[in-house]
Every structure is written in C-alpha cells, then in structure tokens.
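Q: Coordinates only, no sequence provided:
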C-alpha cells in the first residue's frame, strides 16, 4: 500500500488526548460488550453475575490489548472476545460449566505461549498459511459477520422499521465522513478521522427521539467497583474440553494473524517471524488473563481493521490508550454503562461499514495472486463452507460428535480450516504463485 495513504504510522507517538480519542473510537467500533451481552442472554445470568461478567471482560480485553500493543506485537490491535471461539464456549459451558471452560483456556493459552516462545508457530504459519490463505481468512471473517448485522437488527426489540432507520442513519453518516477524507481541507480530514465517533453520536441522537436512549443505568450506577476474580469458582480441567480448545485456539490464532497481515498491508508495516512469535506469546498471555478473570478467550479484533481503513491512523499508542480505557471502564460501572447505552441499532449501523471494510481488506490481500482455477477454488470453497456452516440448524450441529459439533457451531472456524486444507490438497503450479508473497516476504513494502 502506498505510504501516502497512512496518516499516522505504527510507531508514531500521539499526545494523550489524541491517543484517547483514536483509542476510544476503536473501542466503540469493536463493541467489546457485545460478546458478554450475548452470552448473558444465552446463559440467563442473574444481574450481579452479569455485571461481574461484563466488568471482567473489559478488564481482560484491556490488559490483553496493553500487553499486545505495548510489549509484544507492537501494533494497533484491539483484543476482544474471539467470535471464532463463540460456538465452542457455549457448547462447553452448556455441556459442563464455566469452571470447565476456564480450565480449558488456562491449559491451551499456556500451550499457545509455548508455541510462540519456541518459535514454532511462525514455522507453522509459513508452511500452512501463505498469503492466499491469510487473505481468504479475512474474507471469510467479513462474510460471516455480514448476515449477523441484519439478523441482529431484526432481532432487536421494538419496530424493525425504526431500528433499520437508526442503523441506516448511522451507516450513511459514517459513509459520508469516510468520503470526506478525499477532500484536502483540514476540516474534512478531521471529520474523516473521527468519523466513527461522530456517526455513533448522530445515530444515538436520532435514536433518542424513538425512546431508545435510557440514561437511568448511568445515573444509578456507582463510579467505582472492584470486579470479582474467579466469579465462577475454581477452574476444572477436563481432557475433552482441553482438546477442543487446543484446536479452537489454533484457529483463533490464524484469525488474528490474518488481521495482523491485513493491518501491515494497509500501513506499510511488516510482520517477520520474530515479531509473529512475539505476537503469539502476547495473544496467549491475553487468553490466560481472560481465563483467570472471567473465562473469555480474546483475539485481535478484525473489526478494528475497518476503523483503520476509515481513519488511516495506525499508531499503536492509540491501541494502548484503548486498553487503558477498557481497564478504567472495568472498575467504573458508570462509565461502562455510558458506553453500553449506545443503542444496538447504532452499533450495528457502524458494524455494516466495518464488515465491508474487513471483506475488502481480505480481497486486497489476495488481489496480488493470479486469478487461476486453483486459487479461485481455494477462496470459493472456503466461502461456501463458511456460509454453509452458518446456515446449519442447531439440531444438526448438536447431533455431531464431540469436537466436530463444536467446530461447526463457529462458521469462521470452518472457513479457516477449509482454506488451509484446500490450499494443501489442491496442487499448486507455477502460474498459481506470485513472484513476491506479501505474507512470507516481509521486505515487499
């Protein structure tokens, strides 16, 4: 990517105010509370446990983001609950309990750290995840998230027409701010960089006229509260769950690495083997922290790449600030609820743009590859498997044996596995390759 399209580079320092502004923007777009809110509904948690669950999620994500952006990967990445693991999380908790999930995550996160420490994961990636597969993984993520945008709006309480109106206002507001970036004047560029926050503010303002903004939780919530550690009791270690998450966490890492390479292509940065293994260690430590304080595995959020496409601000100090804000929110229910009152219809309006940005980032990653029958099949079969897995009814996946059932409840996981397998099984000829691989050749920029 042309470096002239990068407004602020990866290692460029920002002022505290700038870091907080850009960091909050990424934090809002990544919607860290979405994962725990969904699980709270699935597991029907009582109020006090639900509050602790949300706080622990923010604490884990915040610490993991600071660790990854500040000390290991050193990139503008936001750590959040891995949606690639969503189906397995639900299946393990439903089949056993949260303590069993925590035990599985503790063991497998240490496994991930060791793979990074002994520099084994980078060797695995170089052999099994070339640029075509990494780009396909990002395409798969974008495609799998798109239907969620519409189904989630349809499932919201109230009038579907009103919810789509609010989401549409937010969507087109962000689209407007994105297009302002093409203008050369200072005001337009400033509006473009803060587009996500401004679009959410407009959407929330419109939603307030339809009674969708309730400040009562903010007013009644305390300013400070200490999150509960081990809210689900002592961890339990069950070999079946550990084996499931050994596979799931590898898939989650592939998802994260695809995100890292997408960011490097946009920012003229690079991920060599040493940096990749550092990132793997940072990711594993983030998952370990998540398991200790609430049981949610974290990964580098692909949705943040959508924000970066809009702002072109790649400074890792913004991610560090986002992590700090997430930690503060974990200790302040009032501030956390201030974010949480943003209507879901507004969030999904932004998410629509984010999904498009993720999908196109994936296509940009694979556009350097020749359009051959073999390459088309690798991408096409992976997309087909992702869509197919997402359409399977719960009765079918629940009837599948063990780990197979876990995997088919996560369409992203199926898409990722299919991309790796298809790339290995379909013979590669000279015409299928590119002279310079943007993933394996870190000097291409």
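A: That came through fine. Here the structure is a predicted model, which is why all the values come from computation and not from measurement.
Q: going forward, measure contacts and count neighbours with C-alpha atoms only.
A: OK.
Q: excluding its backbone neighbours, what's nearest residue 323?
A: Leaving aside its sequence neighbours, residue 323 sits nearest to residue 62 (CA to CA, 6 or more residues apart in numbering; 3.8 Å).
Q: same question but for residue 224, I mixed them up
A: Per CA to CA, 6+ apart, closest to residue 224 is residue 332, 4.5 Å.
Q: hmm, back to that, just to be sure, the residue nearest to residue 323 is in a helix?
A: Yes. Under DSSP: H, G, I helix; E, B strand; the rest coil, residue 62 falls within a helix.
Q: and it, what is it in contact with?
A: 79, 322, 323, 324, 325, 326, 327 (CA atoms under 8 Å, 6 or more residues apart in numbering).
Q: another one to put next to it:
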C-alpha cells in the first residue's frame, strides 16, 4: 500500500489535529492504566498520578523525536513490564526508591545504546536469546494475573462482590467485541472503548441501584482546574536498582522488536537510520526524565504503530502533535481527577485482557523464534524462569545490620534465566538429534 503522508511530511492543520487525536486515543487507555494500578496496589494510594503519566509520555515522546533526529514516528507510553517492580519497591522501600530504580533503567538503556553503536548487536543475542526473552515476558503477564482478578472480583476491598464481577465482565466483553468484531480504527483502541463502556455501565447501574454506586464525582468538583506535575527526588538503593535493571533486559528486547515492526510498517530501516543506538537512547532518556516527575518508565507503543498501519500516515509531526495534546491534557487537574473516578472493577476487567496479552506476546516470541522444546536445554530454561517468576521466588540474605539483599519475582527469574543460558552447554536441537539417531541407525543397518 502506498503511504499517504511520509515521515518528514507536515500535514495541514485541518488534518493534523484529528490525525494526532487518533494517536492520543490509541495510547490513552494503556498509558493511564499503569499509574492507576500502581497507586491502587501500594499502601500510600497517592503514589503515581495518571495526569503525570500523560505528561511524561508526551514529554518523553518529544525527547525521543529529538534524539532520533525526527526520523522515527514512535509514541512512548507507560510500560506494563514495570508494574510489578513499581508496586513491590514502592511498598517495601518507598516511592522515591522506585523512581530511583526507574531513573537507572534509562541509564542502562543509554549504556546498551553505546555498546550497540560501537560493537553491533551480536553480543546481545548471547545474553538475551528468544528463549529467555519470551519466558520473561510470559512471566511478566502471568505475574500480574492475580492483581487483575482481585480488582475484578473484590474491587479495592477484600470481599468477593458479584456486582464487581458483572461490571468487570461487561468491560471485558466490550473490549473484546471492539477488538475482534469491529473494523478499522476502532480495533486499535479496544482498551479505551472497553474502559468507556464499562464506566458508563457502572454509572447507569449506580443511578438505578444507589447501593451499588461505584463512581463519586466529589473529587472532581473540588480539584483545581490546572496543575503542574511535581518533581520527585529519586532515591537509590542496591535492591531497587537491581530489580529494575533485570526487568529492563526484557524491555530492551521488546524495544528491538517494536523498532523492527515500526520499520516494516513505515518501509524504512530504522536499525540503520537513525540507528538502533539512537532509538534505544531516546527510549532510555525519556524513562529517566519520567522518573524525575514521578512517572512510569516509557516504552514504544504498538497501539500507535497499529494506527499508522491502518491510516498509512507515518508523519513524525503527527506523533509530535499527539505528544503535545497529551501534555496539554495532563495540565488540566480536573481531567486527571475524572480519570481517578474510574471504578476498580472496570480496570480489573480491562486488565484481564491486557495482562493476558502480555503473556501471550511472550508465547508469540517463543513460537515465532522457532524455539524447540524438544531440546531439554530450552525446556529447562523456560521452566525455571516461569516457576521462579510466577511462584514468587525470593533470594534474601543480610549483608550488614542495616543492609539486606532481597531479589524476588520477575527480577530473580530474569537473572536465573540469563545465568542458565550462559552456563548450560549447547545441545543439538530435537530435530538434529532425531536426524542424527536416524543416520546412526541407518549406518548400523547397512553394516
């Protein structure tokens, strides 16, 4: 298909605004869901604001465009891979330490970018082969599954509620229908449509049955009209940094895949021009910048790549326009307060699909990479990663009276997976073993 607007082309203002709004719709649901979930599942309950996530996604996207020399039309939104470490580190150490870990992630990205610039990509395949990457991504999605079910069944409380299940089910059904049944642009924004549909369902049922009301607009009424995201001073600790650093290995691999997909959609080789080192550095510095404002780590969004594939509009000016709109929306404090009124079961319903998609994308990575599980080496690596990551594995021992080493869940699973991949001897894959056995048998028969 012929492109309608190329990367460097600037559309007229009449077309520019609606084209940019499409990208805002595409990224909005997932971007605000991350801070919503982090805040809901941490003791402080004011940890991360949805308006801040919008602000840092827009600001990070503009920084990314600058670093990539305006050659890559990619939107940066909140990364789901870091939900678990954001929650666990905020709970155990405090929110500033979570932001310290997130800030350090950006520096790791930059470090990898410099190594790629000077040494190429071959070394990365040895550390993070598909069997490790895919298994970690599966673990990330399934590790979050209990959170989704608790929100869907219990809301923000501890008691099962059948009405919550109904709201979550309706939300999930609307999102699935939007994704599978509808056509065109609507299929790119099923998360947003599901949230809006679930919200309206909860609002209407709350009017007819006040005892089940889940939405309270009092916070919207009292919120000021305008506000600016607060700066956060990151705190640095060994365990928070190690936790975020290990998870970042999976997101770096995700970045490589997203950049490759974007290249295929646009018809340009972004690995070569502006270079993978620039796209990785842009992603990383955007994440470090987000941490300074208390926002979640960023990642390039597949939803916005989907918009480009459908519309065949690849203009970086359109992506930049979406970033500016996101920043403007984030400054309206009442808008942020309105987002906070979204009922927990609505987010639970949408999370059931989103977290499953994360896990499924890991399975897709394994399948498309042709991982042979007839090879016991691959089977062992995946098995150990999944059990440690999903089962809540923990490595804990005191270093001093004041300092403990504590590594658990996804971070520990990633570390163990990388070590196993490096130390386990290479073996023939299942097909080669079978061919060798058949050749040996044939030789014995002939003799």
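A: Here it is on my side, so go on. Keep in mind it's a predicted model, so treat the numbers as computed, not measured.
Q: Tell me how they score on TM after superposing.
A: Once the chains are laid over each other, their TM-score by TM-score structural alignment, normalised by the length of the first structure reads 0.73; 397 aligned residues with a CA RMSD of 4.0 Å.
Q: Nearest to residue 15 of the first structure among the contacts of residue 62 of the first structure?
A: Using CA to CA, residue 322 is the member of those that lies nearest residue 15 of the first structure, at 13.6 Å.
Q: burial count for the equivalent of residue 222 of the second structure over in the first structure?
A: Residue 222 of the second structure maps onto residue 220 in the first structure, with residues paired by TM-score structural alignment. By other CA atoms under 10 Å, 11 other residues sit near residue 220 of the first structure.
Q: residues contacting residue 220 of the first structure?
A: So residue 220 of the first structure contacts residue 334 (CA under 8 Å, 6+ apart).
Q: circling back to that earlier point, do you know how far the residue nearest to residue 224 of the first structure is from residue 49 of the first structure?
A: 16 Å (CA to CA, to the nearest Å).
Q: Among these two, which residue is more densely surrounded?
A: The residue with more neighbours, out of residue 332 of the first structure and residue 49, is residue 332; 19 against 14, by other CA under 10 Å.
Q: pretty sure that one is touching residue 222, no?
A: Yes. At 7.1 Å, residue 332 of the first structure counts as touching residue 222 under the criterion of CA atoms under 8 Å.
Q: before we move on, back to that, now for the residue nearest to residue 224 of the first structure: which residues touch it?
A: So residue 332 of the first structure contacts 222, 223, 224, 225 (CA under 8 Å, 6+ apart).
Q: Compile the contacts of residue 62 of the first structure into CSV and extend it with columns for secondary structure.
A: Listed next are the contacts of residue 62 of the first structure as CSV, based on three-state DSSP:
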residue, secondary structure
79, strand
322, helix
323, helix
324, helix
325, helix
326, helix
327, helix
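Q: can you give me the strands for the stretch 151-300 of the second structure?
A: Using DSSP state E, counting those that start in this stretch, the strands found in the stretch 151-300 of the second structure span residues 298-300.
Q: Next one: the equivalent of residue 250 of the first structure over in the second structure from residue 264 of the second structure, what distance?
A: When the second structure is aligned by TM-score structural alignment, the residue opposite residue 250 of the first structure is residue 245. As judged by CA to CA, residue 245 of the second structure and residue 264 of the second structure stand 29 Å apart.
Q: Residue 52 of the second structure now?
A: From residue 52 of the second structure to residue 264 of the second structure the distance is 32 Å (CA to CA).
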